[in-house]
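Student: Based on what follows, work out the 3D shape:
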Amino acid sequence: MVSLPAQSVRQVVLVNVLFVLVIVAGLFAFATIPVQVFPDISFNTAIVNTVWPGASADEIERLITTKLEEEIQEVDGIKDLVSYSRAGLSDIEIEWDETLSEVEQEASLNQLRAAVDRVNDLPEEAEEPFILELSVHEVRPSCMIAVADVGGVGEYTIREVSRDLEKRLERIPGVRKAVLRGDRERELRVYVDRDRALQADLTLPEISATIERNNQNIPAGNFLNAQSDEITVRGLGNFATPESLSATVVKKDPGGRHVTLGEVAEVVEGFENRRVSGFYNGKPAIQIGVAQKSGVDIRVLVARVRELVEDYEKGLPPGVETTVTWDSSTYIESRMALLQSNLVIGILGVVAVLWFTVGFRNALLAILAIPFSFLFALYAFPFMGMSLNSLTLIGFIMVSGMLVDHAIIIIENIYRHVEGGAELKAAIVQGTEQVMWPVIATVGTTLAAFLPMLMVSGTSGEFFALLPKAVIITLVGSLVEALIILPAHYLDWGSRRAEAHDVDEAGLRGMSHRARAAVDRSVMRLRELYLRALEPVLHHRGSFFLACCAALLFSCGLSQHVQVDLFKSDFNQFFVTVDAPIDAGIEQTAEALNAIDQTLAGFGAELTDTMSYAGMKMSGEGGPTNGVNYGVFYIQFPDTRENVAHPERIFGAVRAKMDEAAAERSDIESVQTFAPRNGPPVGKPIAIRVNSDDYEQAKRVAAELKAELATIPGVYNIEDNMPIGPRELRVRLDDHRASLHGLSFQDVGLALRATNDGLVPSTFKDPDSDEDIDIRVMVPELQRRSIADLLDVEIRAPAGHTVKLGDVAEIEVERSYQSLYHYDARRAVVVYGEVDGQQATSVSVNGEMAARFDDASQRWPGVSLIFGGEAQETERSMAELLSSLVIALIAIYAILAAQFRSYLQPVVVMSVIGFAYIGVVIGMWVLDYPITMYVFYAMIGLAGIVVNDSLVLIDFVNQGRAQGLSALDAVRESCRIRFRPILLTTVTTISGLLPMALGLGGIHPVYGPFAAGIVFGLAVASGLTLFTVPALYLILENTKARLARGLGRGPGGGVEVPVAAPGR
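Tutor: Predicted structure coming up:
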């Protein structure tokens, strides 16, 4: 078998060339690899969006959503089908089964397009359904720009500026699209005076039809002149100017006089009805969201956007300002700086520990594993479609302290052979080969812990998969460095015999020697203390092991007092949603927002920017929903270390002020404040779906759920997804009276829509902007303010006379729902809520509600409660993570069984995995950190990390047994020999993560708990390794001996004989 260490010392030049190639390739990759906030992932979701302006939620549901759902249900591969029918809008969300391959998902997407195309009986006024594939960049734009009217220049000006800037932004390389929010389409409005139209015996539909007939280009074929030249003939009837539209003849009166449009109507240039109004720091504004393409470096993209905006500002008209209101590149750069500072502090700690324990040269040799492994991984990232983002950075931090472990084990063992008098090359080869298989096994067990994490499915699984991928690639790089690069480097630069203690440079020799001598004395004293403490443990090993198990049970109880916040936010942003009274118009909602904006101004420099919208808010599903009585604020605060560490301070202060404003003002019905989640979109922390064929019963159950949630401390923002909408005027046709005049409901509906919302018969092309502008024929607002005005609407009967609406119909005032929700093509009700993370968590509240309503099917026959949102995703992810842990444990056991050729010794080695949980819980409780999704991943990763020390310890026990030592003597000797390496590897691993766990480089609400889990889990597990593993080993050996005697085999008869690892 080829010996890697032997080949390394023989081919030093080749090894050094390989080393340089990896370093150079890694540095090049680092300079070119895309940096992103989140990885390029698809959410396995498609959205079918259909717009029908002016339609109610009931009409949207009945005439659009239901028809589309009937066809979409036939599509293969659908996991979940939900829809939201809102006023003027139908949204159908299709989540694909995560087991589908890319080819299968594309085939299902084609089926979806075909299904939508088959629906050909949608209302004429509805726009064509639009299918959107949802990705991370659709949900979170790279940056946002506000175009604000700070000088009263008017809507037209900021609209033209916004649209021009939008076009320029979309030409930037890497920009997928730029989306405007808060702008309106221009319209040429024809306000028909009802009295003058009545005098001219004209109705609005007739005027609309006349405009349509006169605003056309008609191709008239070809014409041959006398010279046989062929000439195309076209009839041009387009309106050239608004004045030419006013001059259109709409009727010839009985006296033969032509009646023009201008005589019965006023043509006005304006905008469509306002549905959303935007404000930036209280000033009217339009916002532009910039979405990036996949694989684009967010820093480069935003820099280009900022450069464009800065240049564009120079040519802006007075009174207009452009501001980059959200820049996600600053988010990732600040997080990278935080990680970098913690990493540097950690590496310096590792260098200091190694310097004072194995010498300056050996320390440098070990430290080389860190840059080599990172650059090795960065070089591999592009081939795996990976970028440098928040997930891969966390993976780097997690593995940073482990990278030197293999080098330390090898260097320490080589040095032991050197001190024993072996020739240098022989010491390198023998020292490396002696621990090579244990080192490979330690890497194997760590990889075995992380590989199953890639099996977690769904959005969360795809999102978090980059963390274990980064760890796995980096660990492979560290193994290459330890077994191939390190032996050659030690030959050139490693410490030699007695020189090992003072080979440092002249200026450092004395200090290094004295420091190392002091450290060596301290380690020797510590080892003696440990060996003395070990004796009573070995003699009372059963009691000690039971005490450890009791500590494990205690930690399980303690975990109930540790908060769980899976997707804790670290964004310097939060949202405030506002509900004005149900019947409020958009102007009244805007006034309420203005009052809140003045309250927010009182926070001064604590808040940096506020972008607000009247006419929309963040819904319970997490996306925007429209309604003229809705409002929302996007609030940013300074991204300082203090704010990142404790965002709840500002969040809580703003929330208290908002609650005060809601209590004091009559034009504010409710205010909700919440932070964005840090992770994939998984819904609200509380989302309880009520399924029932009886919709009225589902509503009653939802009311009880809301009442119960209100009694749980820490739960707020309780709402459901069936908000009552504004008043509706419902026209009911008297069929008998209508038939007397030959009228149908279509005639009545057309006249009513023409009066209220208007008719769009044609478009007008603006010669200046080349923009197609809708021509809308309607009645002035002053003539349609009351029910009486609507009852006076004139309808043309087939016989030629006009009939008033009130003669054939009645109008009733009723209310309907603002939004209607479907799950699996059936109506359902969902109750939502937020949790404060202190008194209540998603897991605790959903668990309590499930207990309170465990008899729901008995109390309400036909009703089922589904706990969805974050809780559902958490339950699914936790189940899959648990499966990953089981698979990891089986894989680790298999590796250890192959290593030791034993069935029981892997159990001894793996015993420390459970005890690592004690440290994790203690760390979270002491530092008051929440358990996040990253902490769960850290706990699984710990399963592969903590066995490394016990693996090598048991391997040395086996070597002692193979040399004829008794079990007790072999344990004592291996504990004496391995104490220093175990202490060293543990301290170096902890040194790499301790700064982040304690926040020495800046406290972080996501990274801090993650690092603390590993630090405390590893510290406790490593400490117990030195006591629990020897004790459990002897317990098993004694048990085997008793069983052998009981079976009459005598001492050792039939007893499994451990062997040393191969390769020695």
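Student: Going by C-alpha atoms from here, please, whenever you check contacts or count neighbours.
Tutor: OK.
Student: mind listing the helices for the stretch 851-1000 of the chain?
Tutor: 856-859, 869-900, 905-927, 933-945, 947-962, 967-998 (DSSP state H, counting those that start in this stretch).
Student: So for residue 186, which of those sits nearest?
Tutor: helix 869-900 (39.7 Å; CA to CA).
Student: picking up where we left off before, output the helices of the stretch 851-1000 of the chain in TSV, with distance to residue 500 and mean neighbour count appended to each entry.
Tutor: What follows is these, written out as TSV (distance: least, CA to CA, whole Å; neighbours: other CA atoms under 10 Å):
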stretch	distance to residue 500	mean neighbour count
helix 856-859	74	12
helix 869-900	32	19
helix 905-927	33	22
helix 933-945	30	24
helix 947-962	25	24
helix 967-998	17	22
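Student: Distance to residue 581 added to those, as a markdown table?
Tutor: Conversion of the helices of the stretch 851-1000 of the chain to a markdown table gives the following (distance: least, CA to CA, whole Å):
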| stretch | distance to residue 581 |
| --- | --- |
| helix 856-859 | 33 |
| helix 869-900 | 28 |
| helix 905-927 | 44 |
| helix 933-945 | 39 |
| helix 947-962 | 61 |
| helix 967-998 | 47 |
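Student: continuing past the host helix or strand of residue 27, what's the next helix or strand?
Tutor: Using DSSP states H and E, the element containing residue 27 is helix 12-32. Along the chain past helix 12-32, the next helix or strand (assigned with DSSP H and E) turns out to be strand 42-51.
Student: Could you also give me the structure for this next sequence, so I can compare it with the first?
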Amino acid sequence: ILLCILAVFAPAFTMSGIPGSLFLPLASAIGFSMIISFLLSQTFVPVMANWLMKPHAQTHTEATEQKKVGKFDRFRNGFLKFIDKLFMIRKPVTLVYLVGVTSIAALCINTIGRDVFPKVNSSQFQLRMRAAAGTRVERTEEQAKLVLNEIYNIAGKDHVSISSAYVGQHPSLFSINPIYLFTAGPHEAVFQVAFKDNELDLEAFKDQLRDKMHKVLPDVKLSFEPIELTDKVLSQGASTPIEIRVSGKVKKLNEEYALKLVDKLKQTTYLRDVQIAQPVSYPALNVNIDRVRAAQLGVDVTDISRSLVASTSSSRYTEKNNWIDERSGQSYSVQVQVPLDKMRTQNDINEIPLLRNQSRPVLGDVATIYPGTTHGENDNMGAIPYVSVTANISKMDLGTAVKDTRAHIASLGELPRGLFVEQFGMGTVLEDTMGSLQSGLLIAVVVIFLMLAANFQSFKVSFVVLTTVPAVVLGSLLLLFLTGSTLNLQSYMGIIMSVGVSIANAVLLVTNAEQLRLQSSNAIEAAREAASVRLRPIIMTSIAMIAGMLPMAIGHGEGGDQVSPLGRAVIGGLLFSTFAVLVILPMIFAWVQGNASTQSVSLDPEDEQSKFYVAPEHSHS
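Tutor: Got it, this is the predicted structure:
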């Protein structure tokens, strides 16, 4: 039994990536606790039992009470009458169970919602506001204040614990790492808000804020982003659960297909904040240099670019210049920049001088300036530029969203050569996590099967023990579905735990049944007797486990929703598996072992049960 439970958690040591990092601590804790409990049960418990359970003479009253039939004995008798009726139709019952439960479990595992982690009603959020591309930071600040006021109005100012907002693009010398806070330009603002409690329905709050800001600021786009550290790590840099990267050497083609995806994703009712993450139509002034005219005036492109950079932005990005204060030893960055109020119109740019200490030629003499648009943010994967289409999910599981998004990508048809459309972020993490957990569970089942085959010296008996696994999976999935939970990392851990306990119960019953069968040569009587003897231990084991998991399954208190799927999966799996072990397993055992030989299959000549047994010769002096 100990080895079966340990074998269930053994694949955790071979898992890699996120599933391995998250599952290994739980598996290690359970594994070591089981080993310690086994050692205590074989040493400390017998000593204490021998010390405390002293024999004493039985009185007449105690003897009379023992003869009375107790409640559990009446329950046991009723249970035996029930399975006696089932023994008469054991083959149909077995077939219906194996085919029906396995089919329903397979259907449930393919239809239930999937997430990496359980969804919780958090008390904090991060919001990115994108004004129209090219909006000045002053106008962005005004709009950010409107958003902040709406947050206070909807949630109630008394419920807001703290709010923080950053408007515009932080300077290069500002002490903020873009890993923690990134803005693409003066048109963006990032909010972080924490509530005093988690009584507010965050999903409903987000929808209210979206609707209100769409009416007040129709040109402003909102996008809620992960704020929890775990979510940020799992998203692998993606700002939303759904992120699609359209990459290719031709930026216009990337933008074209990204807009097609935006239109398709907006048709999905549960997707929110569908938008292109990068500003692809940022207002710009294009400077077309007449190189012949510039050469005639003795000006080259270096002179033009140096004057243009200093006048429109700053020389800090092109020419590094530091001044050191001799007294304090402090280093200061020195940059050349024309004041912003001196560059207001296109004519001001035309009048920028190009040579030192000379008023002519000016930029207008050698170049033509006309308005246009450009990419406000350039993201590259290696040397290939890409644009990202992002979307949030509302009241839907991540697995369904990833599946529908994949269908939208496929509906684009055959892509032009050199263009790639791929999903990133939580979607890929979900597939890797589920695949790793499924592989781990299958490996655990195979290991247990081989281990039981070596113990019982029979593949058929090992198969009988493992027939409880479909009941565990079905029970866990049904309870998850009824409670509104999804199949995620926590619930998968619960399924694996309940598989270990149910197999331990099955081993307890089958071991006794096989021993009785070898003595009586009657599989039905052996299965019946084993079910009767092991009824109390199996029920007590399941009740103790369910009682221990009940507070976790309720999910009361802050953070309770994060671990409740684990408890629910364990309870559902044990409820179904206990019924299967006590009722269905004896039927399967009686059918499978009905015509089995009682002769030992051992080849050991020193084993007295083996037909190859050789009695030792005794020498006589």
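Student: The helix holding residue 27 of structure 1 maps to which residues in structure 2?
Tutor: Aligning helix 12-32 of structure 1 against structure 2 (TM-score structural alignment) gives no matching residues.
Student: All the helices of the stretch 151-300 of structure 2, residue numbers only.
Tutor: Taking DSSP H, counting those that start in this stretch as the criterion, the stretch 151-300 of structure 2 carries its helices at 202-216, 229-234, 251-266, 291-296.
Student: and the counterpart of residue 796 of structure 1 in structure 2, what is it in contact with?
Tutor: The alignment partner of residue 796 of structure 1 in structure 2, by TM-score structural alignment, is residue 355. Contact analysis of residue 355 of structure 2 by CA atoms under 8 Å, 6 or more residues apart in numbering lists 299, 303, 361.
Student: ok, and the closest non-adjacent residue to whichever residue in structure 1 pairs up with the first one?
Tutor: Spelled out, it's residue 299 of structure 2. Correspondence of residue 299 of structure 2 to structure 1, assessed by TM-score structural alignment: residue 743. In space, not counting the residues next to it along the chain, residue 743 of structure 1 is nearest to residue 797; the distance is 6.2 Å by CA to CA, 6 or more residues apart in numbering.
Student: hmm, back to that, what about the match of residue 299 of structure 2, how many residues nearby?
Tutor: 21 (other CA atoms under 10 Å).
Student: same thing with residue 307 of structure 2?
Tutor: Residues within reach of residue 307 of structure 2, counting by other CA under 10 Å, total 23.
Student: Quick check: it vs residue 301 of structure 2, distance?
Tutor: As judged by CA to CA, to the nearest Å, residue 307 of structure 2 and residue 301 of structure 2 stand 10 Å apart.
Student: go on, residue 420 of structure 2?
Tutor: Relative to residue 301 of structure 2, and taking CA to CA, residue 420 of structure 2 is found at 36 Å.
Student: what do you get for residue 9 of structure 2?
Tutor: As judged by CA to CA, residue 9 of structure 2 and residue 301 of structure 2 stand 67 Å apart.
Student: which residue numbers in structure 2 go with stretch 303-311 of structure 1?
Tutor: Under TM-score structural alignment, there's no match for stretch 303-311 of structure 1.
Student: starting at the chain centroid, how far to that stretch?
Tutor: Average the C-alpha atoms of stretch 303-311 of structure 1, do the same for its chain, and the two points are 27 Å apart (CA atoms, centre = their mean, to the nearest Å).
Student: Contacts for it next, please.
Tutor: The list of residues contacting stretch 303-311 of structure 1 from outside it, by CA under 8 Å, 6+ apart, reads 169, 172, 322, 323, 324.
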